[in-house]
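1. Starting from these lines, generate the structure:
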Amino acid sequence: MALLQLFITASIPVLKVLLITALGSYLALERVNILGEQTRKNLNTIVFYVFSPALVGVNLAQTITYDNMIKLWFMPVNIMITFIVGSVLGWILIQLARPPPHLRGLILGCCAAGNLGNLLLIIIPAVCKEKGSPFGAPDVCHTYGMAYASLSMATGAIYIWSYVYNIVRISSKRITQDSSQSLEEASESDQVSYTEPLLSSKECGIVEDNADQYALPCTISQQDSKIEPPSKSKNFIVRICEKLNLKTIFAPSTIGAIVGFVIGVIPQIRKLTIGDSAPLRVIQDTANLLGDGAIPALTLIIGGNLLKGLRGSGIHKSIVVGIIIVRYVFLPLTGILIIKGALKFGLVDSDPLYLFVLLVQYTLPPAMNIGTITQLFGAGESECSVIMLWTYAFASVSLTLWSAFFMWFVARIV
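-> Next comes the predicted model:
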């Protein structure tokens, strides 16, 4: 009976996501036309610049303190490991499936980046409130659980907008450049024009080859591209250290995370803005209102983009199956080994809830922000929608089963 209750509790958050996704698909139908393509792009811009930074910043400011930061130092490292392992597995999948170039960044992003914020913010409180929860008193579990989920969301936002954002940008720019070159070869006129992707109209062109296609984002001037460095090692160091595109790394969500850290860690600022008796509590309330719109808006956008996928995205089934296997089989198994090793060497505390959150980070479906990123660049939108549909459909079962196993696992090893 307890296992059945656990299954229901873990399924409800994912089912909520699927229901909102279905609503977004309905609103995007031609006969309804409430969430059309242009509307989705405008809503994406609002989510990118307003909703997501508010959501990340306010949750961090409310739950993260200096003491928590010292205790939770391993969580950002753990999330980085999920991205590294997922990227390696995604690269292997690309070698096996041989997808088109403009989808390679999307595949890497889906394998590397999990939904580290939205789902955890829903799952953790639900698990804490459930009768017979192995994580102690519901109030204490909720307080610490929100701190863990907030830090996970903030760290994930930084990694997503500094890594996934840029590999999708590189893929979309490459396919745009290839299309432009083919148009130039077909016509001698110089009047060919194209619409640049949103948020990248002021970026410089990127010079890249097959070896560094998935390197960190860099801005390369024309003068630098003509100068050959003395060695390959120097070329690599120059690309990483000197040509890093800091503008794209410091996306609005990253800035929101930094603001949230500052408010939460500095006691004087925290007392002014956080709490029912804080003089500037209106700022906290306003940010809460804005942040609450991020999750439903992102989910509606995914649902709206889903229609393109249903009409035929051209994505191979092997790619979708490969991403599902990576995220729901290999990553969770890797996470068990990593967390068990970290506990053995004393890198993490023996807090069952903390260990549970670290393990769940390896089992989550792809981040919804990937859909936002593909919408921003107009590359792989329909394919991303199909991937999201099937990965979240399987998550309703996979996440529940893994959560039940992780609860048993942390109770056994602590």
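
2. going forward, measure contacts and count neighbours with C-alpha atoms only.
-> Noted.

3. where's the residue positioned nearest the centre of the chain relative to L116, distance?
-> With distances taken as Cα atoms, centre = their mean, A367 lies nearest the centre of the chain, 3.7 Å away. Taking Cα to Cα, to the nearest Å as the measure, A367 falls 7 Å from L116.

4. Before we compare anything, build this one as well:
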Amino acid sequence: MGLVDLFSVASMPVLKVLIVTGLGSFLALDSIDILGPITRKLVNNIVFFVFSPALVGSNLAKTVTLESIISMWFMPVNILLTYILGSVLGWMLLIVVKPPQHLKGLIIGACSAGNLGNLPLIIIPSVCKEKGSPFGDPDACQQNGMAYASVSLAIGAVFVWTYVYNLVRVFSSQSQDSGHDGAQSIPSGFTDSLLTPSSSTVTMKGKLKVMLHTMKQQLENLSRHVNLKAVFAPSTTAAIMGFLIGTISPVRSLLVGTTAPLRVIQDSASLIGDAAIPTMTLIVGGNLLRGLEGSGVSLPLVLGIVVVKLVFLPFLGILIVKGAVYIGLVHADPLYLFVLLLQFALPPAMNIGTITQLFGAGESECSVIMLWAYGLASISLTLWSMLFMWLVA
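-> Down below sits the predicted model:
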């Protein structure tokens, strides 16, 4: 494929996102007030509890089988690597910009958690439908692409609501109560057990018992602070149900397929799920509008997060995915490789904004970060998608 063809295929999905996002911002204007704060909150509840679970569950039930799950084993590892590398770069950014305590969790979360939900669900099917797509038959591409995107959404939701949620919680509580938090006490308790003064009467075995006991206490303390209700969000629960339906043949034959006796349930779920993508994108546009109001967040901080998410991580993603292919960890399916690469190039997850609202820590700063990140992602995603398609085609 030529550069012009690659640019056309890569830019069309991003343009679709921009148009719908722009419409959402327009509807959220005070003078229009169709998608105001109260409306966005109510519509977001419908998306969270109804549309998104229906979309994820129905797509996984249709497209995932036991064989495909085995073939996608590297995807959770790939997403974990985006979080690890993003967190390392986020910590480095903290050292450089020295932000207030309550913003540290937001910064690390924004650097590590990408939008693994609605953006892949929009971009991947759109790429498949474009003339000149390097991924072969459009129908097969869309079916497989939706499976990859749905798995990405489900895994991403688990990571966001376990890792980022508790990051923001811990740092916001540290700024409010001098850091006496259950999760914070883990490093201090563990360190204290290692730095206990040695004595001739204390044996090595005794020290080991003390250390193990301390670790057990701190892990139990952490488990009490992890919000399991947030971890098992409706989309995550729907993903589990979709996996079970897709992989258990008798259940799949009852619900999935043109001859399935209970296919009306699957068809109804698909019908409801079709509303998720445009609705989520409209809400994103409305939420980004808040960033125009500005806040006290520093420009170096915003630019640092943007560079981490949209420049450094995609470059590292190329090295990781190409390395995994080279040593035989990943099968050389161009669409699958494209999805793995795309996971490194996405702007921060929109759920981070919801999390900052829950703890009242950095909500306005998060809006500014999201505005800049998503605005510049319209350019970076097009360019990176071009490069990714050239690499895998």
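
5. Can you calculate the TM-score here?
-> Taking TM-score structural alignment, normalised by the length of the second structure as the basis, the two superposed chains have a TM-score of 0.84; 371 aligned residues with a Cα RMSD of 2.8 Å.

6. that older thread, map the residue nearest to the centre of the first structure across to the second structure for me.
-> Taking TM-score structural alignment as the criterion, the aligned counterpart of A367 of the first structure in the second structure is A349.

7. Tell me, how many residues neighbour the residue found closest to its match once you drop the neighbours it is linked to in the chain?
-> Excluding the flanking residues, the one nearest A349 of the second structure by Cα to Cα, 6 or more residues apart in numbering is N115, at 3.9 Å. By other Cα atoms under 10 Å, 23 other residues sit near N115 of the second structure.

8. doesn't A345 make contact with N115 of the second structure?
-> No - between N115 of the second structure and A345 there is no contact under Cα atoms under 8 Å: 9.3 Å.

9. shared neighbours of those two, which are they?
-> Counting by Cα atoms under 8 Å, 6 or more residues apart in numbering, N115 of the second structure and A345 have no shared contacts at all.

10. Tell me the residue in the first structure aligned with E363 of the second structure.
-> Taking TM-score structural alignment, the alignment pairs E363 of the second structure with E381 from the first structure.

11. again with A147 of the second structure
-> In the first structure, A147 of the second structure lands on A147 (TM-score structural alignment).

12. quick one: contacts for the residue nearest to the centre of the first structure?
-> Taking Cα under 8 Å, 6+ apart, we find A367 of the first structure in contact with 110, 113-116.

13. rerun that using 7 Å as the cut-off
-> Residues in contact with A367 of the first structure (Cα atoms under 7 Å, 6 or more residues apart in numbering) are 113-115.

14. between those residues, which is closest to G86 of the first structure?
-> Closest approach to G86 of the first structure among the contacts of A367 of the first structure (Cα to Cα): A113, at 7.5 Å.

15. pretty sure the closest one contacts P366?
-> Yes - using Cα atoms under 7 Å, A113 of the first structure is in contact with P366, at 5.7 Å.

16. quick one, which of the two is more surrounded?
-> Using other Cα under 10 Å as the criterion, A113 of the first structure and P366 rank with A113 on top: 31 against 25.

17. which residues touch the more buried one?
-> By Cα under 7 Å, 6+ apart, the contact set of A113 of the first structure is 83, 160, 366-367.

18. need those residues in TSV with distance to P99 of the first structure and secondary structure, can you?
-> Shown next, in TSV, are those (distance: Cα to Cα, whole Å; DSSP: H, G, I helix; E, B strand; the rest coil):
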residue	distance to P99 of the first structure	secondary structure
F83	20	helix
I160	22	helix
P366	18	strand
A367	20	coil
